[in-house]
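can't give you the sequence, but here's the structure:
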């Protein structure tokens, strides 16, 4: 860990040369006047034009800004319904009917930044500050594994005590944990660790890559420069462009799965959707691939933050569904994450609009998984959760909806990352492997962690999935049905972590 005091440490974080290298004629990829103009000039779109755009999405081609702006301007209820139906078709075509689960692990709430909407900001005297020791990280991980999770995203405040060396140590600690499953014969572990952290230099990002991280996630929060400056008055996060190019640096560091997002409720949601699209376009332009996932959290109450409850841009449920629909159509290849910020009812609705990942049984207080419930009070959390149900409950609900829960991490261990997975996604091939691996990992979960009620519902769904696989020519042509049946039988007898 860094021995600098926080002020000195914060002053040396931003490396201007690692911003300038990505600029074009001194300009970044967000042209606010262009975004505003496109939203204005694409008002009242012709219905046939919208249907043509939907056809393009369904062919798994990323939309252009004018096309996305047109979708954002649709108000006709019938067209909106067509958009929602197409969004789900796009998701099913690329990712099939699976939902991937993960759990967050908050390792530290120490922070040098002053973000007005965040409970972690340094001026918030109400926040109870803490950083987990490596033993505590392992203890928290054991509790997450006991729920049945195989993926984790580790989250950190920006501070010298939680610098990249601490991150590397915590990631290694998470990977080191093996825990016998409570109901089965297998041992559980976290097979993929993603990271949500502050922007950092290419050299630091290489350290994360060497530690074996999966996806590196940084949200821009808002793409509006003036608003960004007002919301981030101090700290390294106050540098708009340092954050804007965080994922570019990650790609240069060899981390080929990156994830972006915006915090909806800070600014007009249509503008932010356009910003996310331009972000994807510039990643494609400079590296040939766009974001692995896009997230769209809505602002929720945070301790000591008046803005978190009274922003004039708070997003209604109806607009939330619209923005998710447009993102799904606009960037059809990307994964989409709806988080436990959302209440169960709206979360269930938007999953039907094309979301591919979510978290459950999440605890965002520092030490929240292994300690008493008082660590879930607002003063120990970054924001407020809407979804507090167990993983088992959420999985059962999805199974009843005909959606299979997946804990698959096969692609990352088979080299299906970066441009490789993007090509497979756009060609609608990766989803077929995902379907097989979802069956196998769901079987693991049902054997080792599920309640009897969930296991009953889940076994019926698995049989339906296997019946579907047997009717799909792709699986017959590549002799995958026999391999699936072999692996499924071996898992039933106690083997684990078999994948295609």
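Arrived safely. All values reported here derive from a predicted model rather than from experimental measurement.

C-alpha only now, for contacts and for neighbours.
Fine.

how about the strands in this structure?
98-108, 151-156, 179-180, 187-188, 192-196, 216-217, 258-261, 293-295, 335-338, 357-359, 404-406 (DSSP state E).

in stretch 365-383, what's buried?
365-370, 375-376, 378-383 (16 or more other C-alpha atoms under 10 Å).

same question for stretch 387-405.
The neighbour-count check on stretch 387-405 (16+ other C-alpha under 10 Å) flags 387-388, 391-396, 398-399, 402-405 as buried.

still on that earlier bit, residue 347: which of the strands of the chain is closest?
strand 335-338 (7.1 Å; C-alpha to C-alpha).

and here's the other structure:
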């Protein structure tokens, strides 16, 4: 395709994406089972194979998709579940996205940008719950540049509670920057840069983004290129389900991932797949033009796990408790918990306020309630940040992951971070159940490593913190 006036090329070939989707429809059962056999080898799937599985309707074949996804997820990630929280810094925005409560035309929204002191209070509130990993979220207003964003990152890292409360991993969701801007974020130590394309369908994108810098689809499409050119190894992409046909946007997103892998040797570190939720004065959010059913959504997550087995899949609190529980088994590897979606929310005692939040959330439980449930279902909560701090990111991480590294080190590291949480933040009942669970999990660790893990757990018991392999 020809570049636009800025020299950027739309590498998403819409005709090719639709041809892939349409040619994969109505595959017979033998073709589907062959694809599932291939997926079981943990080597990923082609776009055409992915499109076939996205369109499986037969109940028995659907269950075969879910069962394969469970096995693949267990084989790569084990029973570890990474937890994080979003922290909204500002809801000021210059865009006019038709589905978002933060849009510039929403005059009823109370606008707020946190001061450094207010940001510190939010961080302390999250640290005192036990969080170690945060996703900083910024409205896309042109007055907030890379220098200001970088300063907020420094503030977060520098804010330490009286417990064991330093934040060890700061990820960013902000407007696409130029390469120099991304380099500034890299220099202050951000983890993953996250940016959602929302929809890859150009006509729909233009209709839903009529104003602001975000209306430039190619500038947004090339954001990940600029971030990786600036030295940010880990990037996270996603689509907002409900804006356009989920089959198209899923294949287009995976085409985007393939473009990054071809160009930089590694694809996205994470993928997200939020569904459209109601928001103040965003009529389209109440009536999605392309609604996706629970069944389609669950299958989509399972198919993503099979298509890109070593890529993290993030599930937000947009989904309700039951759906979040179902998706733990068949694909999700990262889970937000105790989320609040407006600036100052974690310090706000009356936090359920639709007049200020970006969208309505479906799971209002606090962090400890989420932890209690996932432990009850056999999952180890993890706040591990060892790989990022040891430089095991980007292509290096993927190469290690494909050799079984995640099972060998990430599971022990998860136990160490869970032990910290139980000692520093959990109520007594949660602590007792959690410590018992950790003891049972030691049997899953190789005999060569078990003594070292036990030693570190004992050191944490006696006051040491931030131990990892």
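Good, I have the coordinates. Everything quoted here is computed from the prediction, not taken from an experiment.

and the strands of the first structure as CSV, adding distance to residue 312 of the first structure?
Formatted as CSV, those follow (distance: least, C-alpha to C-alpha, whole Å):
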stretch, distance to residue 312 of the first structure
strand 98-108, 29
strand 151-156, 28
strand 179-180, 47
strand 187-188, 45
strand 192-196, 27
strand 216-217, 27
strand 258-261, 20
strand 293-295, 21
strand 335-338, 22
strand 357-359, 27
strand 404-406, 36
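
just those strands: most buried one?
strand 216-217 (a mean of 28; mean count of other C-alpha atoms under 10 Å).

that one corresponds to what range in the second structure?
On the basis of TM-score structural alignment, strand 216-217 of the first structure is assigned to residues 193-194 in the second structure.

the matching stretch: how far from the chain's middle?
Relative to its chain's centre, stretch 193-194 of the second structure lies at 9 Å (C-alpha atoms, centre = their mean, to the nearest Å).

contacting residues for the residue nearest to the spatial centre of the second structure?
The second structure has residue 314 as the residue nearest its centroid, 3.4 Å off, counting by C-alpha atoms, centre = their mean. Contact analysis of residue 314 of the second structure by C-alpha atoms under 8 Å, 6 or more residues apart in numbering lists 270, 271, 272, 273, 332, 333, 334, 335, 336.

swap the cut-off to 10 Å and go again
82-84, 236, 238, 270-274, 301, 331-336 (C-alpha atoms under 10 Å, 6 or more residues apart in numbering).

counterpart of residue 82 of the first structure in the second structure?
Aligned partner of residue 82 of the first structure by TM-score structural alignment: residue 64.

residues near that match, how many?
Counted by other C-alpha atoms under 10 Å, the residues lying close to residue 64 of the second structure total 15.

repeat for residue 107 of the second structure
11.

counterpart of it in the first structure?
Aligned partner of residue 107 of the second structure by TM-score structural alignment: residue 125.

likewise for residue 264 of the second structure?
Counting by TM-score structural alignment, residue 264 of the second structure lines up with residue 287 in the first structure.

just confirm its match contacts residue 255, I think it does.
No: between residue 287 of the first structure and residue 255 there is no contact under C-alpha atoms under 10 Å: 11.5 Å.

what residues does residue 116 of the second structure make contact with?
89, 122, 151, 152, 155, 156 are the contacts of residue 116 of the second structure under C-alpha under 10 Å, 6+ apart.

burial measure for residue 123 of the second structure, as a count.
29.

let me see the contact set for the closest residue to it other than its chain neighbours.
Nearest residue to residue 123 of the second structure in three dimensions, chain neighbours excluded: residue 156, at 6.4 Å (C-alpha to C-alpha, 6 or more residues apart in numbering). Taking C-alpha under 10 Å, 6+ apart as the contact definition, residue 156 of the second structure lies against 116, 119-124, 134, 136, 166-170.

quick one: residue 156 of the second structure from residue 149 of the second structure, how far?
11 Å (C-alpha to C-alpha, to the nearest Å).

who touches both of the two?
Common neighbours of residue 156 of the second structure and residue 149 (C-alpha under 10 Å, 6+ apart) are residue 136.

returning to what we had before: tell me which of the contacts of residue 156 of the second structure is nearest to residue 43 of the second structure?
Distances from residue 43 of the second structure to the contacts of residue 156 of the second structure, taken by C-alpha to C-alpha, are shortest for residue 169, at 28.6 Å.

so the closest one sits against residue 158, correct?
No: Residue 169 of the second structure is beyond contact range of residue 158, at 12.0 Å (criterion: C-alpha under 10 Å).

what does residue 327 of the second structure correspond to in the first structure?
In the first structure, residue 327 of the second structure lands on residue 350 (TM-score structural alignment).

pretty sure that match contacts residue 321?
Yes: with contact defined as C-alpha under 10 Å, residue 350 of the first structure reaches residue 321; the gap is 6.0 Å.

if I look at the two, which residues touch both of them?
residue 84.

for residue 55 of the second structure, see how far away the residue nearest to the centre of the second structure is.
In this view, residue 314 of the second structure and residue 55 of the second structure are 22 Å apart by C-alpha to C-alpha.

cool, residue 174 of the second structure as well?
33 Å.

which of the buried residues of stretch 365-383 of the first structure lies closest to residue 40 of the first structure?
Closest to residue 40 of the first structure, out of all of these and judged by C-alpha to C-alpha, is residue 383, at 33.8 Å.

okay if I get the contacts of residue 116 of the second structure as CSV plus distance to residue 60 of the second structure?
Output for these, formatted as CSV (distance: C-alpha to C-alpha, whole Å):
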residue, distance to residue 60 of the second structure
89, 46
122, 47
151, 53
152, 50
155, 52
156, 48
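
in helices, which of those appear?
Using DSSP state H, the members of the contacts of residue 116 of the second structure that fall within helices are 122, 151, 152, 155, 156.

the fourth one matches what in the first structure?
Under the alignment defined by TM-score structural alignment, residue 155 of the second structure corresponds to residue 173 in the first structure.

number of residues surrounding that match?
By other C-alpha under 10 Å, the residues close to residue 173 of the first structure number 17.

next, count neighbours for the residue nearest to it when sequence neighbours are not counted.
Leaving aside its chain neighbours, residue 173 of the first structure sits nearest to residue 138 (6.0 Å; criterion: C-alpha to C-alpha, 6+ apart). By other C-alpha under 10 Å, 21 other residues sit near residue 138 of the first structure.

ok, the counterpart of residue 138 of the first structure in the second structure - contacts?
Aligned counterpart of residue 138 of the first structure in the second structure: residue 120 (TM-score structural alignment). Contacts for residue 120 of the second structure (C-alpha under 10 Å, 6+ apart) come out as 114, 126, 152, 155, 156, 157, 158, 159, 160, 161.
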